[in-house]
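[1] Generate coordinates for the sequence data below:
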Amino acid sequence: MKAMPGRIRIIGGDLRNSRLNVPDLPGLRPTSERVRETLFNWLAPTIAGVRALDLCAGTGALGIEALSRGAAAVQFVEPERAPVQALRDNLARLKAAGGEVAAMDASHFLQGTPQPFGLVFLDPPFALQLWAPLAQRLEQGGWLAEAAQIYVESPQGVSFALPSNWMLHREGHAGEVRYALYRRSQSVPLS
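    The predicted structure follows:
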């Protein structure tokens, strides 16, 4: 089920049924309700109190859903002016404490001082194919907590390299989209 253009519904937690205003921009591709519901069912045992990073935030639906379900804090990273303003407005209107927005691209953000996150949403614009470089920066730059979970959304059939210590925990498909949850292991598997 696709959300109405311009509005997305939060599906669980304290902000359940709240609507997010979303700018109508080409390439802005909110994660569907069905995929978010599945993902947050997977995350339910570990979401409370986690510090999350919504890298390439876009609408911010993933990060706001995490705040709604008990995440302690979410850092949103988004370079485009209209989504940044909509995200800030939505956080203020919903009184979603713990959300902070960085108006910059993900690569620039990851050049800053690292803060380890327990949960990362990695859902870059599909056309830019940033999965591998952003994943490497997250892993090598000190951005991930010891047992971090990383959600990756990508087109089906597109392959890219992820760090070898990211272990696939769960995955699914919805239409042309593949979504997967990885768990970071401290030890790097032998090749």
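[2] okay, CA-based contacts and neighbour counts for the rest of this
    Noted.
[3] Report the distance from stretch 136-145 to the chain centre.
    15 Å (Cα atoms, centre = their mean, to the nearest Å).
[4] this one next, for a side-by-side:
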Amino acid sequence: MTTSPRSPRLSPSARPAGEVRLIGGQWKRSKLAVPDRPGLRPTPDRVRETLFNWLGQDLAGWQVVDAYAGSGALGFEAASRGAARVVLIEHDAMLVHTLLAASQRLGATDRVQVVRADAQAWLRGQPAQAWDLVLLDPPFGLGLDGPALQAARRVIRDDGWIYLESGQPLDETQAAAVGLRLHRHGRAGLVHFHLLTPLAPGVAQEVPR
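    Model (predicted):
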């Protein structure tokens, strides 16, 4: 969920409605504001529901990064479901202000940190294998955003996960090229969403069969 001047223009029916609701956990049904920003497209409810069904409903103790946070729907959803620490990375100043306000309103400041930064640069500055889950929803104009995927691969634990949302599907060959295995994939309209996990050591360049 992010903004970019390069993102494709949304049709009127696809424009954000002004708010989204968290769908599970401690803050279930709580609303998050969706400012009118170019390209901002919060992850739909049914996609978030599918993702957290894949991950399991209880994320107690998890360390999570929501890169390209946008409205924060993915990151706050993770925190609502018990994640011990969630960092929301966003470069847009207006969205950073909105995320900070939401964190305070939910009483989440002890677990949710909002950082204004470039997502790729921030990930590159993190120690290796420090995170359980990285949520990636880059601007669709960036395609599959290989550099961000590579940066996320480096910082997740061997049993960690990367969620990638994009305007085109990521196949097994592309995933294997950056040391990842495509665990699950779904589609909702124009949105393709993927759950990836590291390949076992020594098979990073092999194509899964």
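[5] Centre-most residue in the second structure?
    With the centre of the second structure defined as its mean C-alpha position, the nearest residue by Cα atoms, centre = their mean is Leu135, 2.5 Å away.
[6] Just to confirm, what residue in the first structure is aligned with it?
    Residue-level alignment of Leu135 of the second structure against the first structure, with TM-score structural alignment as criterion, gives Phe121.
[7] tell me the contacts of its match?
    Taking Cα atoms under 8 Å, 6 or more residues apart in numbering, we find Phe121 of the first structure in contact with Ala52, Leu53, Asp54, Leu55, Leu62, Gly63, Ile150, Tyr151, Val152.
[8] do that again at 6 Å, thanks
    With contacts defined as Cα atoms under 6 Å, 6 or more residues apart in numbering, the neighbours of Phe121 of the first structure are Asp54, Leu55, Tyr151.
[9] how close does it get to Pro5 of the first structure?
    22 Å (Cα to Cα, to the nearest Å).
[10] Aligned to Arg93 of the first structure, what sits in the second structure?
    Here Arg93 of the first structure is matched to Arg105 in the second structure, going by TM-score structural alignment.
[11] sec struct for the match of Leu135 of the second structure, please.
    Using DSSP: H, G, I helix; E, B strand; the rest coil, the secondary structure recorded for Phe121 of the first structure is strand.
[12] For the second structure, which segments are assigned as helices?
    Using DSSP state H, the helices found in the second structure span residues 45-55, 73-80, 93-106, 119-124, 146-155, 172-177.
[13] list the helices and strands the lengthiest strand in the first structure packs on?
    Looking across the first structure with DSSP state E, the single longest strand is strand 144-155. Counting contacts by 3 or more Cα pairs under 6 Å, 6 or more residues apart in numbering; DSSP states H and E, the secondary-structure elements packed against strand 144-155 of the first structure are strand 117-122, strand 177-184.
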